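here is my input; please provide its structure:
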Amino acid sequence: MIRGTVLLLSLWLGYGSSLEAREVPDVIVGSKQFTESVILGEIATQVLRSRDIETQHKDQLGGTRFLWQALLTGEIDLYAEYTGTLMEEIFADRLQGRRDLATLRRVLAGEGVLMSEPLGFNNTYALGMPAARADRLGISTISGLREHPELKFGFSNEFMARADGWPGLRQAYRLPHRAVIGLDHDLAYRGLASGSLDVTDIYTTDADIQYYSLRVLQDDRGYFPDYRAVFLYRADLTGRQPAVLPALRQLEGQISEETMIAMNAEAKLDKLPESQVAAGFLRKRLGITADSRRVGLSTSLWRHTVEHLTLVGISLAAAILIAVPLGILCARRPRLGRLVLGGAGILQTIPSLALLVFMIPLLGIGTWPAIVALFLYSLLPIVRDTCTGLRDIPPSLLESADALGLPRFARLRLVELPLASRTILAGIKTAAVINVGMATLGALIGAGGYGQPILTGIRLDDKGLILQGAIPAALLALFIEGAFEFAERWLVPKGLRL
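Model prediction:
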């Protein structure tokens, strides 16, 4: 079992290393996990490619903190951000209420980051609710919500925690609502449509406002600042790739609010790929014929399969190499074993998104932080079942082994591990199935896999895309179940199987 695991780990590590060696782009563009950010990332990517700059777009990398940390650590070179987010969320404590771009540029420069001129549109936060319900209740402003504490509020998870989000908004308007839930931004729209929510946060350039017939409530106290779209890029990028800055300058002031809303609608409502939407804008507005690089279904499915197997294969193989010896230690040293199992149990309780965030400063974004997170989640079932399998061996069998004069290691290898093999395999199988499901979250930090089409499908309300990730993931889990059934016939002694 151990030798096979070592071989599997070596093959996957070799594959991962060769894959990374082949992909060395000049510039890496990032984008957040919402449609507009992905479109802006595609626009920047295609503009740079039109200047013969080899550019990679890592899309849907989560929220503001994911992208900001990735930019600081050099995992990405540029991404689209909003001035309001920078002033009220990232640098609120350092700007001390100042909202001028000159001060913001100085603070950014201190972090080794430069900022483009605004792209032309303002995508500020707002609160929205179904227009029919707003009309019935006579609500047209945010202040009007105070008279209706029965309304159900649901905000995006990022808005719930932002300095310029719900906590400050509730205080500024003295809103009495306390039972507020956090959820994915795109799912909130469906909550409004189904009637399970009454009010949510929206972006003023969202195509969903018209699609779901929402009323944008007037910010009558001027709480939300301007959120002018800009590109942030690393200061060292201009030295490494001097052609980047002139390329980005072509976009400054070129995207109006109407244009951005139309592009969001093309992606969200007309189901056009973001790369195609970006290419259409560049062709019409700037006369640039861009390379949109559309990927076919079979190619996409193959790439996601390889990425998913890489995440699961490396993390599971590493977990087996570490967890089986730890399980043996737990069985041999019960007191120490309780500490080991307790530590593994604590790791299992850490929320997956939090663990991924913790990994970014250490390992950046991409494949490796996801692999480490999956490895940590795999430890508990393997350690626990290895320990349980060894402890449950009847003492009479161990006494017989001692009577034969077997050394301690030989007894472990020839008697104890074979007798416990069925239980150990059950723990490994549990860890493998957990990994298949958990690996879908790796798409949040650019690790790819089946989570990529699932996240895109949720964002675009496209059930077909969701199924492109969900069905292969389910089939992979079933395949693993069958593979372990076969492995059990090979690894578990025949007498135990009978």
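
from here on, contacts and neighbour counts on C-alpha atoms
Fine.

for stretch 171-184, which positions count as buried?
Residues of stretch 171-184 classed as buried by neighbour count (16 or more other CA atoms under 10 Å): 173, 175, 182-183.

so which of the residues you listed are in helices?
Tyr173 (DSSP state H).

Pro381: which of the buried residues of stretch 171-184 is nearest?
Checking these against Pro381 by CA to CA gives Leu183 as the nearest, at 29.7 Å.

that older thread, reformat the buried residues of stretch 171-184 as CSV; add distance to Gly84.
What follows is these, written out as CSV (distance: CA to CA, whole Å):
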residue, distance to Gly84
Tyr173, 19
Leu175, 22
Gly182, 21
Leu183, 22
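
one more, for comparison:
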Amino acid sequence: MKLFNKSAIVAAGAASLLVLSGCAAGGDSEVTEDPTPAGDDTAEETTESAAPATDLSGVSITVGSKDFDEQLVLGYMLVEAFEAAGADVTDRVNLGGTSVAREALVSGAIDTYMEYNGTGWVTHLGNSDPSFDPAELTEGVRAQDLEENGIRWLGRSPFNNTYGFTSSPDATEANGGEPFTLQTMMEYVIDTPDAIVCMESEYPNRDDGLVLMEEATGLVIPEAQRLILDTGIIYTETAANNCDFGEVYTTDGRIGALGLTLVEDPGVNILYNVSVNLRDEVYSQAPEAFDSIVEGILAPLDNERMATLNGLVSVDGEDPQAVARDFLIQEGLIAE
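Below is the predicted model of the structure:
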């Protein structure tokens, strides 16, 4: 990996993070010229005082992720950003599923990864009835996980990568070319005994998975009509009409690229905005730097931007680390 001039990166990263933070807090901002005259000592003092806000020198950190494309991109964003800030980073991106990543974090095998607030509330902390307000849900997870497990939840992405379903081209055509709702999808499955619903292995067994849709619709997918596939295969098999409905992540770039139609969700599936999970003992070594870096990474990631990045990996076959790195450069968070 190319080595950077650390002091230049720290100064540039701090400045760009401050700009991003300001935009996130105040919405559209007018760009104005720097009122500090050239040669004024104040400018140099400001740069020097801002630099430590993104300095992770002396911090050792092991970064993990789950094993699907979005998580790979997010994990490498942390690897690249923390390295550029001077941290000694161990890369353990692509660990495995949710339970594997969480256990690694709690046990100290890794120090950080990106996690979804709905997963934290229901799966990791064992709660029910999650809030449908993203700020309230994240704050509830943040307070409980810190108190019980010493895990920090830093920041919150604008994007919400919740569970969803897509219909195949043939199923969509059978519905008059219109999107199904979760209710009409379930009714179609019951009324069409040869209809197949494809899902990844975790989804039918999660407290925030299939049970929510079945409870909301009052209908249960028969075992004979369930097909468990690897996550990535579901998209192509649904596009090929081998699955009538496929369980997907709603920010996945393959949905649009493959011409799949999202099933409309009136609010059954809970929220999955993402935060950086970080062990408190590591966070306490440089809290200001971690907060600034995380805010800079997450602030630009709305649903459209995340789906675009995911599509570069899932559809175009680009390397997830390269995609992550290009994003950070485009946002001015690291130098080329």
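
care to give me the TM-score?
The TM-score (TM-score structural alignment, normalised by the length of the second structure) is 0.74; 265 aligned residues with a CA RMSD of 2.1 Å.

just the closest of the buried residues of stretch 171-184 of the first structure to Thr124 of the first structure, please.
Minimum distance to Thr124 of the first structure across these is 17.5 Å, recorded for Tyr173 (CA to CA).

what residue in the second structure is paired with that closest one?
Aligned by TM-score structural alignment, Tyr173 of the first structure pairs with Thr217 of the second structure.

quick one: contacts for that match?
Neighbouring residues of Thr217 of the second structure by CA atoms under 8 Å, 6 or more residues apart in numbering: 182-183, 186.

the same query, at a cut-off of 10 Å, please.
If a contact means CA atoms under 10 Å, 6 or more residues apart in numbering, then Thr217 of the second structure has 182-187, 211, 268 as its contacts.

which of those are conserved in the first structure?
Compared against the first structure with both residues aligned by TM-score structural alignment, their matches' CA atoms under 10 Å, the contacts of Thr217 of the second structure retain 182-186, 268.

write the ChimeraX selection for whichever of those residues are buried.
This is how ChimeraX selects the buried members of those, with burial counted by 16+ other CA under 10 Å:
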select :182,183,185,186,268
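
restricted to helices, list the kept ones among the contacts of Thr217 of the second structure.
The helices, defined by DSSP H, take in 182-186 from these.

nearest to Arg142 of the second structure among these?
Proximity to Arg142 of the second structure was ranked across those by CA to CA; first place goes to Leu182, at 30.6 Å.

let me see the contact set for the counterpart of that closest one in the first structure.
Taking TM-score structural alignment, Leu182 of the second structure has Ile142 as its aligned residue in the first structure. For Ile142 of the first structure, the contact set (CA under 10 Å, 6+ apart) comprises 126-128, 169, 173, 175, 216-221.

what about the residue nearest to Gly150 of the second structure when sequence neighbours are not counted, neighbour count?
Using CA to CA, 6 or more residues apart in numbering and skipping the chain neighbours, the partner closest in space to Gly150 of the second structure is Asp280 (5.4 Å). Residues lying near Asp280 of the second structure (other CA atoms under 10 Å) number 17.

who are the contact partners of Asp280 of the second structure?
Taking CA under 10 Å, 6+ apart, one finds 111-112, 146, 149-153, 287 in contact with Asp280 of the second structure.

can you pick out the most distant pair from the residues you listed?
Greatest spacing in the contacts of Asp280 of the second structure, by CA to CA: Asn149 and Pro287 (17.8 Å).

helices along the stretch 101-250 of the first structure, start to end?
101-110, 131-137, 157-161, 166-173, 185-194, 208-211, 237-240, 244-249 (DSSP state H, counting those that start in this stretch).

and for the stretch 1-150 of the second structure?
Taking DSSP H, counting those that start in this stretch to define them, one finds helices in the stretch 1-150 of the second structure at 6-26, 41-50, 69-84, 98-107, 117-119, 134-149.

now the last one and helix 98-107, what's the angle there?
Read that as helix 134-149 of the second structure. Interaxial angle of helix 134-149 of the second structure relative to helix 98-107 (axes from the mean of the first three to the mean of the last three CA atoms, to 10 degrees): 50 degrees.

which helix of the first structure spans the most residues?
Taking DSSP H as the criterion, the first structure has its longest helix at helix 297-332.

and that helix, what's buried?
Across helix 297-332 of the first structure, burial judged by 16+ other CA under 10 Å covers 301, 304-305, 307-321, 323-324, 326-331.

which strands and helices sit next to it?
helix 2-22, helix 334-349, helix 367-391, helix 417-438, helix 451-460, helix 463-491 (3 or more CA pairs under 10 Å, 6 or more residues apart in numbering; DSSP states H and E).

that older thread, for the buried residues of stretch 171-184 of the first structure, which one is nearest Ser37 of the first structure?
Closest to Ser37 of the first structure out of these is Leu183 (18.7 Å), distances taken as CA to CA.

wait, the closest one sits on Arg190?
No - if you go by CA atoms under 10 Å, Leu183 of the first structure and Arg190 don't touch, sitting 11.1 Å apart.

so what corresponds to Glu274 of the first structure in the second structure?
For Glu274 of the first structure, the aligned position in the second structure is Pro320, judged by TM-score structural alignment.

that match reaches Asp69, doesn't it?
Yes - the criterion here is CA under 10 Å, and Pro320 of the second structure meets it with Asp69 at 7.3 Å.

before we move on, the earlier item: not counting residues beside it along the chain, what's closest to the match of Glu274 of the first structure?
Val73 (5.0 Å).

just give me the match in the first structure for the one you found.
Going residue by residue (TM-score structural alignment), Val73 of the second structure aligns to Ile39.

equivalent analysis for Leu271 of the second structure, please.
Checking TM-score structural alignment: Leu271 of the second structure goes with Asp226.
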